[in-house]
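Undergrad: Here is a sequence together with a model predicted from it:
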Amino acid sequence: MLTLTCPYCGVKADETELSPGGEAHLKRFGPGASEDDFHDYLFSRKNPRGLHFERWRHSYGCGKWFHAARDTMTLQVFGTYPAQSYAPPKDIVKAIKKSHPDWTWEASE
């Protein structure tokens, strides 16, 4: 069972208290964007095997959205952080680098 800690209220919750929100850190497109860019934003999502950044909502708790960094193959959770963050915090990056030494952060992830 997947267990994540809400970065807002500090509650360690299992997946029955949470609602998945899909891929995190998507580049959003507004008015004036090409149809291809908008189409990709709506319908194209990564579904990687391994390291992945996801959005979750603490539905049966504080109700807030947050991001989680985890490995989809091992279910190892590297950490959670507020949804308003543009990049994972340094402690999470350090934890990821331990398991994935070649990994680097890219803003488009």
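TA: Looks like it arrived, so ask away.

Undergrad: drop to CA atoms for contacts and neighbour counts, all remaining ones
TA: Fine.

Undergrad: in stretch 28-45, what counts as buried?
TA: For stretch 28-45, a neighbour-count test (16 or more other C-alpha atoms under 10 Å) marks residue 38 as buried.

Undergrad: ok, and here's another one to check against it:
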Amino acid sequence: MLLIQCPWCGPRDEIEFSYGGEAHIARPQDPSQLSDAEWAEFLFMRTNTKGAHKERWNHAHGCRRWFNVERDTLTYQIKRVYHCDGTPVQEGK
């Protein structure tokens, strides 16, 4: 089980969190202007990174806030946790 460092609540077990997908995806300004193919590309096509991968997580059974995690997909080791605006999280919180 992963131990995830919530920026607001501190370290918690993985079961308290919900995975939110790949981080840093550019959201369309006006989705209604996209073709079906462009909308499908945005919704479904993601990188399948082997190694360091940036992800969004939500502390669903805690503070309910979103944050980003950089995790190695081979070892599951969490390299860093940071706020959605890019601000690093202090260790030991």
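TA: Okay, I see it. Here the structure is a predicted model, which is why all the values come from computation and not from measurement.

Undergrad: now the residue nearest in space to the middle of the second structure, what's its secondary structure?
TA: Central residue of the second structure (C-alpha atoms, centre = their mean): residue 56, 1.2 Å from the mean position. Three-state call for residue 56 of the second structure (DSSP: H, G, I helix; E, B strand; the rest coil): strand.

Undergrad: Pretty sure it sits against residue 6.
TA: No: in this structure residue 56 of the second structure lies outside contact range of residue 6 using C-alpha atoms under 8 Å: 11.7 Å.

Undergrad: between the two, what contacts are shared?
TA: Contact criterion C-alpha atoms under 8 Å, 6 or more residues apart in numbering; residues shared by residue 56 of the second structure and residue 6: residue 67.

Undergrad: Would you map the helices across the first structure?
TA: In the first structure, the segments counted as helices under DSSP state H are 35-43, 90-99.

Undergrad: now for those, which one comes closest to residue 71 of the first structure?
TA: Residue 71 of the first structure lies closest, by C-alpha to C-alpha, to one member of those: helix 90-99, at 9.2 Å.

Undergrad: residues making contact with that closest one?
TA: 69, 78-80, 103.
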